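1. sequence plus predicted model, see below.
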Amino acid sequence: MVRKLKKIVTSKPFIFSALAGLFVFIILCAVFMRYIFSGLPPVYEMEEYTPSLTTKVFDRNNTLIHEFSIEKRSMVPLEDIPVDLQNAVVAMEDRDFFKHAGFSIRGIIRALLYDLISGRAKQGASTLTQQLSRGVFLTQEKKLIRKIREIILAIQIEHQFSKPEILQLYLNEIYLGSGAYGVKSAAKKYFDKELSELTTGEAALIVGLIPAPGRYNPFANPDLARQRRNLVLDVMHQQNYISKDELEKAKAEPLPEKQPAPEDKPGQYFIEHIRRVLEPKYGMDVLWKAGLNIYTTIDIEQQALAEKVMNQKLQEYDEQVAKGLGIEIDPNDSEAEAQTETDEEDSADKDPKADYPRLQGAFMVRDVKTGAVRVMVGGRGFDESKFNRATQAKRQPGSSFKPYVWMAALQKGYTPATLVKDLPTMFYYDGRNWRTFDENSDLYSLDLAKQNFIASKEFNVWVPQNYGGRNEGWITLRKALEKSKNLVAVNLIDAVGVPSVVRVARKAGITAALPRVPALALGVSVVQMDEHLAALSTFANGGIHTDNYYIERVEDANGRILEQHIPIESAEFSPQNSYLLINMMKGVTQRGSGAYVARLGRNIAGKTGTTQSHRDMWFVGMTPRTAAAAWMGYDDDASHEKGARFTGSTTARWWTEIMQEILKDEPNDDFTVPEGISFAYVNPITGKLAMPTERNKFLEAFITGTEPQSF
């Protein structure tokens, strides 16, 4: 029998079959191992591994003001993570962490037995290193192939990195629920604390979240969260990480009762503007996941102040309008809809409060010389409306457009003492162009002349008026700007030519469409606040234009500079003409329509603006260092004159209240007088040289050689 068996075994066919089977087995194993390893990434990538990080936005004083992130995560070194938290993780997730080579045979056997008995792939038996390899490189799918790859990767990681490095990566990578990745983000999310401030009980609660963050969430399931936390503490005590007294003290700690409410942070319109600028440039993945550091121009303290004051003032004006329209509203109600809760059976009845008008506003501050934007308020509430009225809205500037007309006049040789016509003028459209009807040359009155054209279908006539309907005949160019005379503006644009005014606006920085009509002098075009503010700042900067900018520099997560602002200046107007215009605009805030600003006691040049039917109310004001624009109106371009009549002077009031704080640390400098400017006392009515004995004489600025020569 034995001899027969030996004969069979030693027979050639048997040996051939055995060898063939072995060869096939080896081939299958090789193919299988090739398949296994083909799905493995090179472990050296771990050295350069950068998880999805938070991009941080800083203000001009390096104060953190916002974070862009898909995953709320912050990378911290191991030495900054509390020892109790490190111990809790090791105790609960991998007590042999400092002994094994990446996987635990005992744990794998235990898990296999449990899975066989239960009939489900429930037990993971993963070490911290395996969990890390899965979190960084693999999926969470429970498959045998993935488990094998996980073990191989864990071995490679253990070979490549030290235990402290692995623990550090794990604690920064692990998902802990509510969008929090890593222990630092979890500390902020659940306790609104920094890692260094965590107690033992709080550290245990965070570690308890690891297996099932949703199940053990203290806000959703406080009882389960407490049980899980106490289990972590018991295990820590059993493994001698904490004493009995520390155990009892930690168990007595209360759980967080409610998730820390997100702060209503100022500057949300600015942040959104930053996103709109950078996201197309770098892509969404880089902006939201690459951990950039964005250093901006905004001053967050000034921003918060501006938002607060503007909202308060516009709410007061809302109440005035509502009162004028006979609508009763709650003075403490600052919500957008101003609605009250109603019983279900009364819900069909219309709440009259829902109909009261709600003013909107915008406010912007920039550095006159550099263009750095310090404040940007795009509306009364970003949550209410994300439409940025400082950078996206196009509104009529009204009389705040007049400085461009006055600059065109200065370029044509006018002086601040030149007498200009404040008299009614009729403009008519002949089918091709707007023309001025001259009563003296045509020997007709305006009324008679109008009748001759009125039968024509192509005939249009326009007879502008001053605000209030009064005119003063002939007045100086200065006085006309201070009193914002509409008739002077249209007569000036007629005299110097619409193209000259358009050319000035373009050089100053206005890119919006400008209609070639005489009414352009009264601000019938539409402009954006940011562009209008930058353009008027050109005059305060001695005729040198600088664009607004919002970002000083952008750095990657390693501190490498990706971009940095480079100032670009362009000389558009002569320093002399710019000074003459600014000097006249100072009169607006001292004696004219913006005189409320004078209570600041500063050298401020400004201009009010009020459009037809009081739809848009503006004030733009400038010191030699800082320029600011304020606007208020209604989003639907409605007018509520019957409720309350507001003007650009109204806007100047809350502009003043904001700027009183913003300018408090700024020196009260005056605008620099350039070379080629001389001063002479003039009669403010005639514009001629004043007699030495005149009491109301005014010290006027002139380009040297253009001073009046007679009394």
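-> Perfect, I can see it now.
2. going by C-alpha atoms from here, please, whenever you check contacts or count neighbours.
-> Will do.
3. please report the distance of residue 363 from residue 228.
-> 51 Å (Cα to Cα, to the nearest Å).
4. scratch that, residue 371
-> 56 Å.
5. who has more neighbours, the two?
-> residue 371 (25 against 21; other Cα atoms under 10 Å).
6. run a quick neighbour tally on the nearest residue to that one once chain neighbours are set aside.
-> Distance criterion Cα to Cα, 6 or more residues apart in numbering; nearest residue to residue 371, sequence neighbours excluded, is residue 548 at 4.4 Å. Neighbours of residue 548 under the rule other Cα under 10 Å: 18.
7. wait, residue 548 touches residue 364, no?
-> No - using Cα atoms under 8 Å, residue 548 makes no contact with residue 364, being 10.7 Å away.
8. overlap in contacts, the two.
-> 373, 530 (Cα atoms under 8 Å, 6 or more residues apart in numbering).
9. which SS state does residue 341 fall under?
-> coil (DSSP: H, G, I helix; E, B strand; the rest coil).
10. which stretches in the stretch 201-350 of the chain count as helices?
-> 222-238, 244-251, 268-282, 284-289, 300-324 (DSSP state H, counting those that start in this stretch).
11. in JSON lines: the ones you listed, plus distance to residue 596.
-> Formatted as JSON lines, the helices of the stretch 201-350 of the chain follow (distance: least, Cα to Cα, whole Å):
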{"stretch": "helix 222-238", "distance to residue 596": "58"}
{"stretch": "helix 244-251", "distance to residue 596": "61"}
{"stretch": "helix 268-282", "distance to residue 596": "28"}
{"stretch": "helix 284-289", "distance to residue 596": "44"}
{"stretch": "helix 300-324", "distance to residue 596": "15"}
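12. put this next to the first one:
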Amino acid sequence: MNYGKRGIVNQAKELNSGTDKWGKKFSLFGFYILLSLIIGFFIIGASAGIGVFNGIIATAPDITNIDVTPSGFSTFVYDTEGNQTAKLVSTDSNRIPVTMDMVPENLAHAFVAIEDERFYEHNGIDIQGIIRAAVRGITTGNFSEGASTITQQLLKNNVFSGWTNETKLQSVKRKIQEQYLAIQLEKKMSKDDILINYMNTINLGSNTLGVQAASLRYFNKSVSELTLSECAVIAGITQNPSRFNPITHPENNTERRNKVLRKMLEQGYISQVEYDSAMADDVYARIQNVNQETGGDSTVNSYFVDALTNEVLEDLIDAGYNETQAYTLLYSGGLKIYSTQDPKIQAICDEVYTDESNYPEGTKYLLAYELSVQSADGTVTNYSSEMFTSYFKEQKSSFNMLFNSSEDADAAIEEYKAAVMSEGDTVLGEKINLTPQPQVSLTIEEQSTGYIVAMVGGRGAKTASRTLNRATDSYRQPGSTFKVISTYAPGIDSAGLTLATVFNDAPFAYSNGTLVRNWWGSEYRGLNNVRAAIRDSMNVIAVEAITLITPQLAFDYLKNFGFTTIVEKEVINGKTFSDIQQSTALGGLTKGVKNFELNAAYAAIANGGVYIEPKLYTKVVDHDGNVILDNTQANSKRILKETTAFLLTSAMQDVVTSGTGGSVNFGTTAIAGKTGTTSDYVDVWFAGFTNYYTATTWTGYDNNAKMTNSAEKNLSKTMWRKVMEKIHADLPYSSFSIPDGIVSATVCSRSGKQPIAGLCDGTLYTEYFEEGTVPTESCDVHYAGTMCAIDGCPSTESCPFKTAGVFELTPEVPAALQSGFVNYTPTNSAYTTVTDENGNTTTVLNTCHHTAEFMAQQGIDEIIAAEQAAAQAAAAAANPEAAAEAPPETVVDTVPENVAAGN
């Protein structure tokens, strides 16, 4: 500043200058305007900010409607003794809730110490923490340090579930709402409630949610049993469940655990002695041991649990849930499913069926193969098992994907790859699955309750859950096991058959003309009753019986027996199929049956004729303890009279004691059952029961190959006995009781009717009957008189070939069966029923053709000589040794005593 004379003069001029005065006025005015704008912008900005803030708060979820309880929980399956047999989980549901009294104090303190040290002091947000994080961010440029309280984290996990995919703007909005709601939540919920919900919610790695699931996963024990060191391990996972996973990254978790312990010591939660002890604990060695013992994260459910989950899903849908809701509830709803599985019986089944020494030597392996190949130009070609099969069938027409060893299969795979791949091709993917053959299945049911107590769905290692279960999913032909339930059950129950009813095992054809063949070959055994037909599994008589009672009646009974796979009428590939046919008697079905349904049918017989729908669980309880599926009541109905069930049981006892199923008899209790074999031994069954349990075993190749050796053909019976003998080892002997309404009577075994004294003395036997069904007709098989050696019929008075004695005649064939017998004429039977014009019927004895008129014709001597010569030739052909010893010129003029019609 110039304070000299010139300076003072210049200042005076400036003060008196008009231009300068207006310039200053405008400058001041501009300053005021600028200041006003700044203040205005500040006010507007503040108002807008307050408005935005209020808007964000206004759009926050209503605190009164907020539920911070975790929503996804594991479902558990329990057996009949209360043991946990399975845990069903899906994404975000491997959680087992616990209450605060179950959580060790050290675990609660560990989380507070590492995650929110002022948790018990703040009101939901930690101002100190926010300021600290802000300062750290400004000074370091790293704003990653969080200041979220446990309350905020609880809200973030259970209310703001979409935060992982939010933008920065959405993140700011969410954090403001999160802090606001944290304050509100602390007003309505105690610290302990907030903390326990947090500990039940958090992700703790290895697909575990919550402290209980983590404790079981890493230490194989309940959270209540955790040590201080173990508590610190779990609390240390929270910040980054992948990075701090104690199984996959123990070194990272060690650093974090040590920090947790240090924080707990600093904050006064533990003493120096406790800290030192925990630090010295070799906790990670225990974790690795548990991981090996429990098999890691991959849990494959058993065949029983697979079947159970399918049944529960179906029942949930039937109860009103849609498919998605049912699935979510099953795998994320924290359900408790109480199954019918008996752990002791299942253990026996598993022991027998996993023991490879119980299977025939020479196990084969069925290959399933898929290959994806990328060529040099980028083209991708996929090759299937069918294409693999076609390639090798060109070399060998009988090729069927079965190999004697895995090495043979590998060699075939390499050969195929060499054939389909060119130079420059690369394998994108390859799927190889070798399944041991023959395969097996088993169902065991407690027939008095309908409980399926054990199940085996296949042989070999089970590599995944909900794979093919041959006990519940496979359709296989039931063979002769169907004779009892399709034919003899309805026949005895409502069509007039008894165990004594006699049929003729002789050439008989289906309605299409195809001859019915017995399983033992071309031999026929003549007259046999129903008991013998069941015992020896006689095919011809079974078809005769279903023809007599009608296939429609058989089909109606099969529906009552619970079969869901039988077909009334169905068009498949342009052809119409139906199981209302004669071949149903032998188990020749359109589709086949399921093991557990066949077993349930036999269980109905074992249960006195009452069918109980088989069940795999008794009840399902939701996360809150409410019963949502009650399956305790038996869904039952009477499908057979109790007397019918007993008669069938009695006949099937003979199967075990002297028939086709003799090898299953272990002798410590009464057993009834039926064998079943399809053509060429493609499917082999045994279905049987005691007073305790009903079991059905199946054996066969998945690709329907034929079983060739005796061990394979008898495997179903072998496994049935091995399992059931062990199950009954400690059970008392129990015989099948005779119900009211059953009587016994002596009948002729050749006719099934009242015996004639002096004629039937050698064929008497005592049979069980339902009251009112004991036959009243006299025997029509045994005949005292003379027989013709030429016709094998009772002789006329003028017959030159007659001989006197007691003979067996073929009884008259029912009209419904006459067209089925090959070359049948009325004279094939000893009797013919004649109806006169008034409707009266009489039975006429058929005699030989040597009537008076026949014998009176010209040249009768030559005719008789020719008949005699023909008889001699037939006898010689039948017994050449006897013919050679016979004296020359012997004239046969009598019938040998052992000749019987129909044989």
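-> Here it is on my side, so go on. Remember, it's a predicted structure, so these values are computed and weren't measured experimentally.
13. TM-score of the superposed pair?
-> Taking TM-score structural alignment, normalised by the length of the first structure as the basis, the two superposed chains have a TM-score of 0.84; 659 aligned residues with a Cα RMSD of 3.6 Å.
14. what number of residues lie near residue 79 of the second structure?
-> By other Cα under 10 Å, the residues close to residue 79 of the second structure number 19.
15. show me what residue 873 of the second structure aligns to in the first structure.
-> Using TM-score structural alignment, residue 873 of the second structure lacks an equivalent in the first structure.
16. over to residue 8 of the second structure?
-> Looks like residue 8 of the second structure stays unaligned there (TM-score structural alignment).
17. then residue 8 of the second structure would be within a helix, right?
-> Yes - under three-state DSSP, residue 8 of the second structure sits within a helix.
18. okay, now it: neighbour count?
-> 13.
19. buried residues in stretch 365-382 of the first structure?
-> Residues of stretch 365-382 of the first structure classed as buried: 365-382 (neighbour count, 16 or more other Cα atoms under 10 Å).
20. among these, which are in strands?
-> Those of those mapping onto strands are 365, 366, 367, 373, 374, 375, 376, 377, per DSSP state E.
21. which one is the alignment partner in the second structure of the fourth one nearest to, not counting chain neighbours?
-> Pointing back at residue 373 of the first structure there. Under the alignment (TM-score structural alignment), residue 373 of the first structure pairs with residue 452 in the second structure. Computed as Cα to Cα, 6+ apart, the closest residue to residue 452 of the second structure that is not its neighbour in sequence is residue 445, at 4.3 Å.
22. surely that neighbour meets residue 690?
-> No - using Cα under 8 Å, residue 445 of the second structure is not in contact with residue 690; the gap is 10.8 Å.
23. sec struct for residue 637 of the first structure, please.
-> coil.
24. what does the one 3 residues further on give?
-> Going by three-state DSSP, the secondary structure assigned to residue 640 of the first structure is coil.
25. how many residues are close by residue 80 of the second structure?
-> Residue 80 of the second structure: 16 neighbours (other Cα under 10 Å).
26. for it, which residues are in contact?
-> So residue 80 of the second structure contacts 338, 339, 340, 341, 342, 343 (Cα under 8 Å, 6+ apart).
27. can you tell me which residue in the first structure aligns to it?
-> So, by TM-score structural alignment, residue 80 of the second structure is matched to residue 60.
28. and its match, how far from residue 303 of the first structure?
-> Counting by Cα to Cα, the gap from residue 60 of the first structure to residue 303 of the first structure is 12 Å.
29. before we move on, what about residue 173 of the first structure?
-> Taking Cα to Cα, one finds residue 173 of the first structure at 35 Å from residue 303 of the first structure.
30. looks like residue 553 of the second structure contacts residue 488 (just checking).
-> No - the pair residue 553 of the second structure and residue 488 fails to qualify as a contact (Cα under 8 Å) at a distance of 11.1 Å.
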